[in-house]
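1. Next input, structure requested:
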Amino acid sequence: MMSDPKRIKVTDATDGGSVSLYSKRERIQVKSVSGRFQFIRDVTILATMGLYLILPWVRWNGQQAVLFDLPGRQFRIFGASFWPQDFLLLSWILILAAFALFFVTVLAGRVYCGYVCPQTTWTRFFQWIEFWCEGDRHSRIKMDNAPWTTSKIIRRGSKHVLWLILALLTGITFVGYFSPITDLITRLFSFSWGGWELFWVGFFTVATYGNAGFMREQVCLYMCPYARFQSVMFDRDTLIVSYDEKRGEPRGRGAKKREQSVVDEKGDCIDCGMCVQVCPTGIDIRDGLQYECITCAACVDACDDVMEHIGKPPGLIRYTTENALEGLKTHILRPRLIGYGLILVIMGSLFMATLYGRVPLQVDVIRDRNQLYRTASSGEVENIYRLEIQNKSQSTHRYRLTMKGPEGLKMNNRTEFTLEGSKTLSLPVTVSYDPYIVEMESSPIWFIVTALDDPDLEKRHESRFIAPGR
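-> Prediction:
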């Protein structure tokens, strides 16, 4: 009985057969490829890596532009300081990022993974180092199978040394976002790093070296959750990398040497395997849409180059949609995409308005907990408060404190003070009135703090004045 080639091959384990529950990973040796999409990809990857490495060194008003100062409980980002009270803004940013990812996925699939994902970025840099030290795919495969020689030791050792240098640079830069990087580098040469700095630099060095140097596509296939839930966001109008089966099948080798009758019977695919050799996850795009595909379009550039050499039009593998492959109309604007877009616009606008209207000044009023009011020796009725005034900017300002309340109330404290950037002032304040001159009932009052050099920098806080009952 002849076997059906479309059926999955199975092994009969009941008749002396053996089934292995563990399969050793076959290392993927990626062939280098150039083309329009790889050029775009290289630009985005260089921009991503460059931004990560350079940003901690950027100065703003004499300070590190981006610094997440955890001991000081503040994030400094280009002159703006964010404190624990601003945690809602961070939550807002994360929600916006999630909806932006949903929007891009519905529109163009996993382009984030192929062009700006950190795992893709660092793996690409490690592959460039590997290509520079050991050569292209065939040279690396040949070296893997060759015995150890002086040349092999030097070339492979150089690769690992450069990998470790880049991984160490990654770890130092990461810690430089949380500890001033100039001070961090200075203390590196004096061997005076703290325990946590040593731990996190070591952790990210090892993680980067392992993920980008050895695990590579395993992170995308088995560790990244995005590959698992992307299917719920795809539809038949999502732009994906696809193989045109109608044009390519049936496959046949030797396109330039075929007889005309054979050419007419065969498709454009010459089964050269270039699309598989350049794929960073090792899949065959001709098998259809697969969750392993990170939409990097390396197979598109490789196939277009082959088509050019055999005199065929490009686009056998291309960015397209399932509807377009079947000859149906592609709908770019569709309810799901419009919904994500509207949410992004609305939430983004509200976030920008909140950020624009944010006053980098915090005023908290704490009443004296020991007594509601007291009578001074002069006969005046007093309420005691403590004002916690926090300058949430990075600049020094001079402020004026005023009080608004019923006529007859007065504030018996200094009204002007200077506060440095990112500093807090605890200011005791006494509010009183003379009961022999005016009658007073318990009523709300407002403390107002205004910057003298910037009238728009103003914050007010409501409290209450407690007067004796009649």
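2. alpha carbons only for contacts and neighbour counts from here, please
-> Noted.
3. Do a quick rundown of the strands in the stretch 201-350 of the chain.
-> 240-243, 317-320 (DSSP state E, counting those that start in this stretch).
4. just these: most buried one?
-> strand 240-243 (a mean of 25; mean count of other CA atoms under 10 Å).
5. tell me what that one is packed against?
-> With contacts taken as 3 or more CA pairs under 8 Å, 6 or more residues apart in numbering; DSSP states H and E, strand 240-243 sits against strand 317-320.
6. Which residues does the strand it packs on contact?
-> 238-244, 297, 299-300, 303-304 (CA atoms under 8 Å, 6 or more residues apart in numbering).
7. now those residues as CSV including distance to Ala108?
-> Listed next are these as CSV, based on distance: CA to CA, whole Å:
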residue, distance to Ala108
Thr238, 6
Leu239, 4
Ile240, 6
Val241, 9
Ser242, 12
Tyr243, 16
Asp244, 18
Ala297, 12
Cys299, 16
Val300, 15
Cys303, 20
Asp304, 20
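8. before we move on, back to that, can you list the strands of the stretch 201-350 of the chain in a markdown table and add distance to Ile343?
-> Shown next, in a markdown table, are the strands of the stretch 201-350 of the chain (distance: least, CA to CA, whole Å):
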| stretch | distance to Ile343 |
| --- | --- |
| strand 240-243 | 24 |
| strand 317-320 | 26 |
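9. of all those strands, which lies closest to Glu197?
-> Taking CA to CA, strand 240-243 is the member of these nearest to Glu197, at 42.3 Å.
10. Let me see the residues that make contact with the closest one.
-> Under CA under 8 Å, 6+ apart, the answer for strand 240-243 is 108-110, 285-286, 288-289, 295, 297, 300, 316-321.
11. Kindly list the longest helix within the chain.
-> As assigned by DSSP state H, the longest helix anywhere in the chain is helix 150-176.
12. How far does that one sit from its chain's centre?
-> Averaging C-alpha positions (CA atoms, centre = their mean, to the nearest Å) puts helix 150-176 24 Å from its chain's average.
13. so Trp193 touches Thr186, yeah?
-> No. If you go by CA atoms under 8 Å, Trp193 and Thr186 don't touch, sitting 9.6 Å apart.
14. Also this sequence, please, to line up against the first:
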Amino acid sequence: MNSKIPVTEISEPDIEKKASNKPQTIELYQSRKKIYVREIKGFFQRIRNVSLSALLLMYFGLCWVTVNGNPLIHFDLPARKFTLFGTVFWPQDFTLLAIALIICAFGLFFITSLFGRVWCGYSCPQTVWSFMFMWLEERIEGSRNQRIKLDKQPLSKQKFFKKALKHTSWLLLAFATGMTFVGYFYPIRELTSDLFTLSISSGAAIFWIVFFTLATYINAGWLREQVCLHMCPYARFQSVMFNEDTLIIGYDHNRGEPRGSRSKKAKTDLGDCVDCNVCVQVCPTGIDIRDGLQYECIGCALCIDACDSIMEQMNYPKGLIRYASGKELENKPKAGKVNFRAIGYGLTLLAAMIAFMVALQQRPLVELDVLRDRGALYQVSGMGMIENNYVLKIINKRKVEDQFSVHIAGIDGELNAPESISVAPGEVRSIPLSIAVDPKRLLNSTEEITFEVRSKSDPASIASSDSRFLGPAYR
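-> Now for the predicted structure:
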């Protein structure tokens, strides 16, 4: 398939321009051009350094924190038990998970409608790890110009050493990232010990460590802005949450144009933009913010710090590129319509947070599941009694061990179960039991029954579950 479309420039119908017109071609599928990001310092970069440091510290540190010997955060998939900051959640708490996801979604929508893509610029994992990889690249290969020059050089010992050192540091950071991620599912202390003593027996753990190591290395080291531009859906639907009052990173066209270079002391009729292109050189997605709002902009504010540094050198006021609303950049009056979109997101977020707190407070601390023996409909004992077998699963969500007793309702029968069942904190205790009923007392072949477990230390902790008792079909 031909990926080039011939395009002829349309010009004024004068003889000279018609004679000079030549067909041009536009590439539909252009190869990616590597972006060499220039390092810059400034106010917003200090804010990002604080946020990135805090996020990295939490990510790499929280998996090591234990409370009373238990991990602070642990997702135990085999046991279907999820510990978050000391609170144990079970699959039965799916409603809480759904509400938590709603809170996260509408929290992101609410912040975006007010402050634009601050999530992408300061908190997104892709941004966090990409900036870490770029920081390592800057320390090893040098400044932007040095990296460009190095890539153009033929392979030499020095170039090979720098490239090898850079990719080794990337792989080490990626490996630490992958191992830490798996450490939230596989206790990190055991994982580290087993891994470095080559005694790890879990093939799944090894697979996921390798998977996330390669994913981090590729996404943050090689793809970088391509993830934001072509893989992340957030860049595509963010415009739905934007309006004229949303804070964006924008270029003050009225103040900056016409742009042009000049000396520091020169008197000129040009705008404040000196056309230095530093704002383009520092952009991690390679865009020119002076072209207006673009979906590629991740809101990192590198261009703001870069432009402010140039304005300071030229003794011009800062803020040629700044956080501002669309109205402000177009010199429109600030007073306008109420931002109903932000209000709607905020109210939904508040309602979801209230619902989460209510559901968390009313969450039962004891739950009961009843599994009926499917191997046989019923059994007839030597005494002529009809027996059904069950397995009770008692979930103790409390932080202390508790004793439970089992009771049945809905049928007049004999319950064969322990008088007291001890369940440790956070444990799922399976108890096999049976119910024997005199055939004369069975009115139907199927009877609805209710199992109930009661805490001996806390009378309010009661859990129940319905099941069926099956008997002979003839009557």
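15. and the longest helix of structure 1, which stretch of structure 2?
-> Per the alignment by TM-score structural alignment, helix 150-176 of structure 1 matches residues 157-183 in structure 2.
16. Flag every buried residue along the matching stretch.
-> The neighbour-count check on stretch 157-183 of structure 2 (16 or more other CA atoms under 10 Å) flags 162-163, 165-167, 169-171, 173-183 as buried.
17. Check stretch 54-71 of structure 2 too.
-> Residues 55-56, 62-64, 71 are the ones in stretch 54-71 of structure 2 that count as buried (16+ other CA under 10 Å).
18. what stretch of structure 1 does that stretch fall on?
-> Residues 47-64 of structure 1 are where stretch 54-71 of structure 2 aligns, with TM-score structural alignment as the criterion.
19. How about the contacts made by Pro84 of structure 1?
-> Counting by CA under 8 Å, 6+ apart, Pro84 of structure 1 has contacts 73-74.
20. Structure 2: which residue goes with that one?
-> So, by TM-score structural alignment, Pro84 of structure 1 is matched to Pro91.
21. same thing with Phe214 of structure 1?
-> So Phe214 of structure 1 corresponds to Trp222, using TM-score structural alignment.
22. residue contacts, its match?
-> Trp222 of structure 2 neighbours (CA under 8 Å, 6+ apart): none.
23. How about Tyr316 of structure 2?
-> Contacts of Tyr316 of structure 2 (CA under 8 Å, 6+ apart): Asp272.
24. Show me what it lines up with in structure 1.
-> Using TM-score structural alignment as the criterion, Tyr316 of structure 2 maps onto Lys312 of structure 1.
25. Asn243 of structure 2 too?
-> Per TM-score structural alignment, Asn243 of structure 2 is aligned with Asp235.
26. How about that match: what's its closest non-neighbour residue?
-> Closest residue in space to Asp235 of structure 1, ignoring its immediate chain neighbours: Val106 at 7.3 Å, by CA to CA, 6 or more residues apart in numbering.
27. Run a quick neighbour tally on Thr430 of structure 1.
-> As a burial measure, Thr430 of structure 1 scores 14 neighbours (other CA atoms under 10 Å).
28. typo on my end, it should be Lys265 of structure 2
-> 8.
29. From Tyr316 of structure 2, how far off is it?
-> Applying CA to CA, to the nearest Å, the value for Lys265 of structure 2 to Tyr316 of structure 2 is 11 Å.
30. And for Lys267 of structure 2?
-> Taking CA to CA, one finds Lys267 of structure 2 at 13 Å from Tyr316 of structure 2.
31. Then Ile5 of structure 2?
-> 45 Å.
32. Ok, Gly256 of structure 2 next?
-> Counting by CA to CA - Gly256 of structure 2 and Tyr316 of structure 2 are separated by 11 Å.
33. what do these two both touch?
-> Common neighbours of Gly256 of structure 2 and Tyr316 (CA under 8 Å, 6+ apart) are Asp272.
34. quick check: stretch 138-146 of structure 2 aligns to which part of structure 1?
-> Going by TM-score structural alignment, stretch 138-146 of structure 2 sits over residues 131-139 in structure 1.
35. Identify each buried residue in the matching stretch, please.
-> 131, 133-137.
36. okay if I get the residues you listed as a markdown table plus secondary structure and distance to Thr450 of structure 1?
-> Shown next, in a markdown table, are those (DSSP: H, G, I helix; E, B strand; the rest coil; distance: CA to CA, whole Å):
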| residue | secondary structure | distance to Thr450 of structure 1 |
| --- | --- | --- |
| Phe131 | helix | 61 |
| Cys133 | helix | 62 |
| Glu134 | helix | 65 |
| Gly135 | coil | 66 |
| Asp136 | coil | 65 |
| Arg137 | helix | 67 |
